[in-house]
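1. Fold the following for me, if possible:
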Amino acid sequence: MLGWTKLAQYILAVAMTSIAAPAGAQDYPVKPITLIVPWPAGGATDISMRAIAEVAGKHIGQPIVVDNKAGGGGTVGPATMAATAKPDGYTIAQIPITVFRLPLMQKTTWDAQKDFTYIVHLTGYTFGVTSNADSPHKSWADVVTYAKQNPGKVTYATPGAGTSLHIGMEQIAARAGIKLTHVPFKGGAETNAAVLGGHTTLQADSSGWKPLVEAGKLRLLMIWTAQRSKNYPDTPTLQELGYPLVLDSPFGVAGPKGMDPKIVAKLHDAFKKAIDDPAVQDTLAKYDMVVNYKSTEEYRKHVGETIEAERKIITDLGLARTN
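-> Got it, this is the predicted structure:
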C-alpha cells in the first residue's frame, strides 16, 4: 500500500508541474518589467523608449521600467542581459544595430543570432551631422574642402565605435575622398558637449541635437534619411549631396534566448499597441523617428539579413575582424 501511495504522490507532483509551467506564461506579468536602454538618460532614444514603455506597460498590465546601461556603442546593456538575465520576460532590452555589427569587427561575448529572443521591431532614427554655429564650416562642402587640404584634422564625435554614426561617417568620408578622425563618446549629451565646446569639429548623432539646432547653437549640415525632414526643410539629405546612402539604424526590442513564445507574444502585442498610440507617435515625430514595425517573425528574418548587409559594409571599409 505504501508503494502505491508514493506512486500516487509522484504522479500528482508531475501533474502539478505540467500545470504550473504554462500557468507562468498565462499569468505573466505579475511584477514590473525592466527595459534596458543602452544609452544615457535624456537622449532621443531614452526619451522615445520611455514614452513607448509607459504605454506598453499600460497594455500589458505592469509597469515597464527603463534601466539605462550605456557603453560599448549601445552593446553593453544587451550583452549584459544576454549573459545574466533569466528568459522569463522580466528583463528585455532595446537592440541597436551595433549588436549585429560589432561581432563582425571584434571578438564579443554574444552571438546576435543565438543569444537573443527577438520580440518586435519598432522604429528608426534621423541622423545628422552638426557643426558649432560659430564654426567656419557652414556647409558639408566646406568640411570636404577643408578636410582635403588638412587630412585627419577634421574630428567628429559619435555615440561610440561601431555605431551607425561611426560607420556612416566612414562610408561618407570614403566616397568623398577625405580622411576624418573619429572621437567616440557614450551618448548624445556627450557628443553635444564635444561640438559645443570645440573639442571636436563635428558631431554625428541622432536628433538629440535638435534643441541646440533650434536654439541656433549648432548648425545642421546634412541628414541621412531618404527625404528631407519637415522639421529641417533647408537641410539636404546625403543623396542630395551626392552620396547614394540612406542610414537610419532601425531598432527593436529583444530578451535573452529561450523565452516562452506566449510571453513573447504578450510583449509584442503591448509594444505594437504602444507604437500605434498617437501620443507615442507624437513623441517619435518630435525626434524625427518614423515607426518601422516588424512582427516577431519578420524581425528574426531582418536580423539575419542585416548581419549579412553589415558584413559587406564592414569588409569594404577594411574594418572586419581578422580572427
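
2. C-alpha from now on. contacts and neighbour counts both.
-> Will do.

3. Longest strand of this protein, counting residues only.
-> Secondary structure of the chain per DSSP state E: the longest strand is strand 116-123.

4. okay, now Ala8: neighbour count?
-> 11 (other CA atoms under 10 Å).

5. same question, Pro40
-> Neighbours of Pro40 (other CA under 10 Å): 21.

6. Might you report the residue contacts of it?
-> When contacts are counted by CA atoms under 8 Å, 6 or more residues apart in numbering, Pro40 touches 46, 68-70, 186-189.

7. Pull out the buried residues from the residues you listed.
-> With burial judged by 16 or more other CA atoms under 10 Å, the buried subset of those is 46, 68-70, 186-189.

8. okay if I get those as JSON lines plus secondary structure and distance to Val264?
-> Below are the buried ones among the contacts of Pro40 laid out as JSON lines (DSSP: H, G, I helix; E, B strand; the rest coil; distance: CA to CA, whole Å):
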{"residue": "Asp46", "secondary structure": "helix", "distance to Val264": "22"}
{"residue": "Asn68", "secondary structure": "strand", "distance to Val264": "22"}
{"residue": "Lys69", "secondary structure": "coil", "distance to Val264": "22"}
{"residue": "Ala70", "secondary structure": "coil", "distance to Val264": "25"}
{"residue": "Lys186", "secondary structure": "coil", "distance to Val264": "30"}
{"residue": "Gly187", "secondary structure": "coil", "distance to Val264": "29"}
{"residue": "Gly188", "secondary structure": "helix", "distance to Val264": "31"}
{"residue": "Ala189", "secondary structure": "helix", "distance to Val264": "33"}
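
9. let's see this one next to it:
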Amino acid sequence: MPQATRRAVLGAAAGTLLARPGLAQERFPAKPVRVFVPFAPGGTTDVQMRALCDAASRRFGQPVVVENRSGAGGILGAQALIGTRPDGYTLAQMPVSVFRYPQMVAKPPFDPTRDFSWVLQLTGYLFGVVVRADAPWHSFSELLDYAKANPGKVNYGSPGTGTSLHITMEQIALSRGIEWTHVPFRGVAEDLQALLAGQITVSADASGWAELVKDGRLRLLCTWGAERARRFPDAPTLREQGIDVVSESPYGLAGPAGMDPAVIRVLQDGFRDAMNDPVHLAVLERLDMSVAYLNSEDYARAAQQQFRDDGEMIRRLGLKAG
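-> Presented below is the predicted three-dimensional model:
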C-alpha cells in the first residue's frame, strides 16, 4: 500500500474513533433517566414533576422515572446524587432548601457550589397559609395578633426545616415579635392531615391545600406571591397584609458534578420542551404555578447567588437545623 494511501486510511480510522463519543452523545439518552423527587408522593412537587417527566419521556424516547426521597426538608434528592456517575442518567429536583440546609448544620452533607451540575430551572410554587374552616381567624392579620398575644400557643406545619415555608414563617415571627412552634413534616399530605386532625394550628405549605380550600374544609388566609393567585383571588398576598415578602422558591433539575456539557444541553432542551407540553402546562395552571425557565448557565449563576443570599439570611436569623 502506498504510504500516502496508508496515511489516509489510518487518518480515517482515527477520525472514526474520535467521532464515536459524539455519536454516543447524539444517541443520549439510550436508557431510562432517573429523577429523584425529595417530597412525598401526591404532593405539589410530586404531581408537577411526574407530569413533566411523562412529557420528557415522550421527547427523549426513553422513560424518565420519578423516585421519591421524601424527608429532611427536601435535601435527600440532592444528597442521593453524591457519588453517582455524572452520565446524565441520574438527576434530582432541587428545592431551595439544598442551598440552606448545608449552612445550618456543622457537617454539611454536600456543597451546592461544587457538587452539582445545574441543568435547568423549571418553575416555582404558590405558597400560602391555611387553617381549618372552623378556626376563629379569618385573616392572616388576626392570626398574627392572636399569636402575638398568646406566645407558644400556635404551632405551624411546613414541609421541613430550611424550606422557604419554615424560613419565611420565622422571618414573620421575628419581625412581629411572635413566638410560635415549627412542626416539620415529610410533605404536604402529612402536614394537612395533621391540620385537619387538630394536631397543629396552622399549615404553611405549597398549593396542595387547594382542593381542600375549594371544598370548604380549609380556609386560605394569604398567599405569598407578588400578585393574588388566579384561583384564589379573595386571598390577599403577604404584602397586602403589611409584610414585605414575596416567596415563590423557584426550583429546577441538577445532576452530579462533572457532567458532559453536551449531555447537559440534551437534558436542558428536552426538559424545556416538556415544560411547554399542554398536559404539563395544565398541571401548572391547576397548581397555580408558572414556568420560570432558566438555561443551564443562568441556573448555575442563580444557584450561586441563592447560596450567598440564603447564607446571609440564615446568619441574620440565627437558624440551625435540629
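
10. what's the TM-score here?
-> Superposed pair, TM-score by TM-score structural alignment, normalised by the length of the second structure: 0.92. Supporting alignment: 310 aligned residues with a CA RMSD of 1.8 Å.

11. Does Trp209 of the first structure touch Asn192 like I think?
-> Yes: contact criterion CA atoms under 8 Å: Trp209 of the first structure and Asn192 qualify, at 6.5 Å.

12. so how far does stretch 65-78 of the first structure reach from one end to the other?
-> 15 Å (CA to CA, to the nearest Å).

13. Stretch 268-282 of the first structure now?
-> Note: stretch 268-282 of the first structure ends 21 Å apart using CA to CA.

14. what's in contact with it?
-> Defining contact as CA under 8 Å, 6+ apart, one finds that stretch 268-282 of the first structure is touched by 48, 51-53, 55-57, 59-60, 119-120, 122, 291, 293, 295-296.

15. Most neighbours out of those residues, which is it?
-> Ile119 (29 neighbours).

16. For that residue, which residues are in contact?
-> Counted by CA under 8 Å, 6+ apart, Ile119 of the first structure has contacts 252-255, 264-265, 267-268, 295-296, 299.

17. Among those, name the buried ones.
-> Among those, those buried by neighbour count (16+ other CA under 10 Å) are 252-255, 264, 267-268, 295-296, 299.

18. what ranges do the helices span in the stretch 51-200 of the second structure?
-> 76-81, 97-100, 140-149, 164-176, 188-196 (DSSP state H, counting those that start in this stretch).

19. Deepest-packed of these, please.
-> Of all the helices of the stretch 51-200 of the second structure, helix 97-100 carries the top mean neighbour count, a mean of 26, counting by mean count of other CA atoms under 10 Å.

20. In the second structure, spot the helix with the most residues.
-> Looking across the second structure with DSSP state H, the single longest helix is helix 3-26.

21. Distance from that helix to the middle of the chain?
-> 44 Å (CA atoms, centre = their mean, to the nearest Å).

22. Which of the contacts of stretch 268-282 of the first structure fall in strands?
-> 119-120, 122, 291, 293.

23. Okay, Thr315 of the first structure and Glu308 of the first structure: tell me how far apart.
-> Using CA to CA, Thr315 of the first structure is found at 11 Å from Glu308 of the first structure.

24. just Pro32 of the first structure next, same as before
-> For Pro32 of the first structure relative to Glu308 of the first structure (CA to CA), the value is 36 Å.

25. Please, where are all the helices along the stretch 201-323 of the first structure?
-> In the stretch 201-323 of the first structure, the helices defined using DSSP H, counting those that start in this stretch lie at 210-214, 261-275, 278-286, 296-316.

26. Which one, of those, ends up nearest to Val14 of the first structure?
-> helix 261-275 (21.8 Å; CA to CA).

27. mean per-residue distance, the closest one to the second structure?
-> Its aligned residues in the second structure lie a mean 0.7 Å from helix 261-275 of the first structure after superposition (mean CA distance after the TM-score superposition for the first structure).

28. ok now that helix, how far from the chain's centre?
-> With CA atoms, centre = their mean, you get 18 Å for helix 261-275 of the first structure.

29. List the buried residues for it?
-> Result for helix 261-275 of the first structure [16+ other CA under 10 Å]: buried residues 263-264, 266-275.

30. residues in the second structure aligned with that helix?
-> When the second structure is aligned by TM-score structural alignment, the counterpart of helix 261-275 of the first structure is residues 261-275.

31. quick revisit: including distance to Val99 of the first structure, could the helices of the stretch 201-323 of the first structure go into TSV?
-> Output for the helices of the stretch 201-323 of the first structure, formatted as TSV (distance: least, CA to CA, whole Å):
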stretch	distance to Val99 of the first structure
helix 210-214	26
helix 261-275	20
helix 278-286	22
helix 296-316	10
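
32. right, so of those helices, which gets closest to Lys179 of the first structure?
-> Comparing the helices of the stretch 201-323 of the first structure under CA to CA, the one sitting nearest is helix 296-316, at 15.8 Å.

33. So for that closest one, what gets flagged as buried?
-> Neighbour-count burial for helix 296-316 of the first structure [16+ other CA under 10 Å]: 296, 299-300, 303, 307, 310-311, 313-314.

34. before we move on, what about stretch 210-228 of the second structure?
-> 210, 212-213, 218-225, 228.

35. Hmm, Phe100 and Thr306 of the first structure touching each other?
-> Yes: between Thr306 of the first structure and Phe100 there is a contact at 7.4 Å, judged by CA under 8 Å.

36. With adjacent residues omitted, what lies nearest to the spatially most central residue of the second structure?
-> Centroid-nearest residue in the second structure, with CA atoms, centre = their mean: Pro95, separated by 3.0 Å. Excluding its sequence neighbours, the residue lying closest to Pro95 of the second structure (CA to CA, 6 or more residues apart in numbering) is Tyr251, at 5.2 Å.

37. related to what we said a few turns ago, got the angle between the longest helix of the second structure and helix 261-275?
-> 40 degrees (axes from the mean of the first three to the mean of the last three CA atoms, to 10 degrees).
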